[in-house]
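Novice: my questions are about this predicted structure, shown below with the sequence.
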Amino acid sequence: MFDAVIEFRRRLQAGEVLLGSGIYMTDPQASAALADSTDFFWFDLEHQAMSIDTLRTHLLTVRHNKTPAIVRVPPSEAPLVQNVLDAGAHGIVAAQVRTVAEVESIVAECRYPPVGRRGFWPMIPTNYCRDDMSQYIKQADAGLFVAVMIETAEAVEAIDEIVAVDGLDGVVLGLMD
């Protein structure tokens, strides 16, 4: 699981153009059919009425093909971030952040202590505890992609400070906002 995100991050940092597939259907066959032909999956929980159960089914479907699954979450939804990560997402994109403090809070929700405050739920991400837990904790933060969406004038004004937040992997521009 972690290698897929580390490779995804490396490719982004190298300036490669990556093509993702947005999954908006409930049938996991959609994600299974695209698994070998996309650089990453994008699941949208901000504008799409996909349940966490449907998302979990999709994430389990694509888990073993090593294609990163990134999930956009609505603003100010810390409990949902935890649920998405527990379901096995490789990363999150937090929508509509406005301030550095909001970005720092999102990063903290995604990272385990002492770096953050993510709770430990040893199920899907840990292969149902079949993996070495001490090794999992060591690798988990490096193997998770965290980005935020810049969609407001306030966030644009703070962009230099936002991109400097430790633990943030990237920003996505909301081009229509």
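Specialist: Nice, thanks for sending it over. Numbers count the residues shown, from 1 in each chain.
Novice: use CA for all of it now, contacts and neighbours both
Specialist: Will do.
Novice: ok now the helix or strand harbouring residue 59, how far from the chain's centre?
Specialist: In the assignment (DSSP states H and E), residue 59 maps to helix 52-62. When C-alpha coordinates are averaged (C-alpha atoms, centre = their mean, to the nearest Å), helix 52-62 and its chain have centres 14 Å apart.
Novice: how about the helices of this structure, start to end?
Specialist: 2-13, 29-34, 52-62, 78-86, 100-110, 133-140, 153-157, 159-163 (DSSP state H).
Novice: alright, now check it against this:
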Amino acid sequence: MTNFAARLRAREQLVGYWVVLDAPPSTERIARVGYDYVVLDAQHGLLSTRGILDGLTAIDAAGAGRGAMRVGGASVEAGDATVGLVRVEANNATPIGRALDAGATGVIVPLVDTAEDAAYAVRAAKYPPSGIRSYGPTRGGLRIGPVPAESDAATVVLAMIETASGLANVEEICATPGLDGIYVGPSDLCLAVGGKFPGDPDVRDVFDAAVVRIAEAAAAAGVAAGIHTNDGTTAKRRLTEGYTYATVSSDVDHLEGIAAEHLAVVKG
């Protein structure tokens, strides 16, 4: 059983990566680098149900075969195995249960507007008597065993704060019993506070204030505070600002960015 859930609940600093491509070999290689978690994006990513299953299997395979290795010419020592999370397509019991059945260590639930929304997400991810998840551990049972309470303890539920309503209700959302943490979607949050497009500089001050408010609400409630970032520098800064976990960019963004960078060097 992974101790990821315990580390996240203890508000340890964790760093993750984001995957949108249905490419298990590349996902496996990313999971060998040393990130604490890799998120498979089932909402906006190009991943079917089978893609989620294959991606989670690839992440587990990376952990099983991971030892001291060389990444970019440098030696990297293996620590705790990277775990797979899934950003589900909606706050609905079916995709939440499907992701956990496929072996996800946790779910990130989008568009959570109220404490009632958050409570529903928690119930959908937990077995009775505390939840409504249907018993069918399938692949998830390979690691957590057949006892429902063990699954509940080993998996996490994270609510996205990315809407005007979610921001307005963030303190109540963070106080939801059973919720392990929140996760900021900066693109949608920027639009929610009046931005014309993600990263709109005209709303930078109000956006930054929202980011601070969310981190403070999570700290007050004693839950994990996560945020998506475009690069390692920003992720590091967010961790110094009170966030306890941060995700760095994505596979498709890095693929395009590095390809363009090398092309620019060649063409001078």
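Specialist: Happy to help now that I have it. Bear in mind the structure is a predicted one, so any value in this text is a computation, not a measurement.
Novice: Serialize the helices of the first structure to a markdown table and add fields for mean neighbour count.
Specialist: Conversion of the helices of the first structure to a markdown table gives the following (neighbours: other C-alpha atoms under 10 Å):
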| stretch | mean neighbour count |
| --- | --- |
| helix 2-13 | 16 |
| helix 29-34 | 16 |
| helix 52-62 | 19 |
| helix 78-86 | 18 |
| helix 100-110 | 20 |
| helix 133-140 | 13 |
| helix 153-157 | 14 |
| helix 159-163 | 16 |
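Novice: redo these as CSV? Include distance to residue 19 of the first structure.
Specialist: Shown next, in CSV, are these (distance: least, C-alpha to C-alpha, whole Å):
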stretch, distance to residue 19 of the first structure
helix 2-13, 11
helix 29-34, 12
helix 52-62, 16
helix 78-86, 22
helix 100-110, 24
helix 133-140, 24
helix 153-157, 25
helix 159-163, 23
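Novice: by how much does the helix holding residue 59 of the first structure deviate from the second structure on average?
Specialist: Compared with the second structure after fitting, helix 52-62 of the first structure deviates on average by 1.0 Å (mean C-alpha distance after the TM-score superposition for the first structure).
Novice: which other helices and strands contact that helix?
Specialist: Applying 3 or more C-alpha pairs under 8 Å, 6 or more residues apart in numbering; DSSP states H and E, we find helix 52-62 of the first structure packed against helix 29-34, helix 78-86.
Novice: so where is it in the second structure?
Specialist: Aligned by TM-score structural alignment, helix 52-62 of the first structure falls on residues 49-59 of the second structure.
Novice: just stretch 149-156 of the first structure next, same as before
Specialist: Going by TM-score structural alignment: stretch 149-156 of the first structure matches residues 160-167.
Novice: helix or strand: which one has residue 246 of the second structure?
Specialist: Counting by DSSP H and E, residue 246 of the second structure is found in strand 245-248.
Novice: which helix or strand lies directly C-terminal to that strand?
Specialist: Downstream of strand 245-248 of the second structure, the first helix or strand assigned by DSSP H and E is helix 251-267.
Novice: and that next one, what does it pack onto?
Specialist: In terms of contacts (3+ C-alpha pairs under 8 Å, 6+ apart), helix 251-267 of the second structure is packed against strand 14-19.
Novice: what's the angle from the strand it packs on to helix 251-267?
Specialist: Following axes from the mean of the first three to the mean of the last three C-alpha atoms, to 10 degrees, one obtains 80 degrees for the angle between strand 14-19 of the second structure and helix 251-267.
Novice: need the residues that contact strand 14-19 of the second structure.
Specialist: 8, 27, 35-41, 45, 235, 244-252 (C-alpha atoms under 8 Å, 6 or more residues apart in numbering).
Novice: run the last query once more with 7 Å
Specialist: Here strand 14-19 of the second structure makes contact (C-alpha atoms under 7 Å, 6 or more residues apart in numbering) with 35-41, 244-251.
Novice: what of stretch 136-147 of the first structure?
Specialist: 2-3, 5-6, 90-94, 107, 111-112, 126, 168-171.
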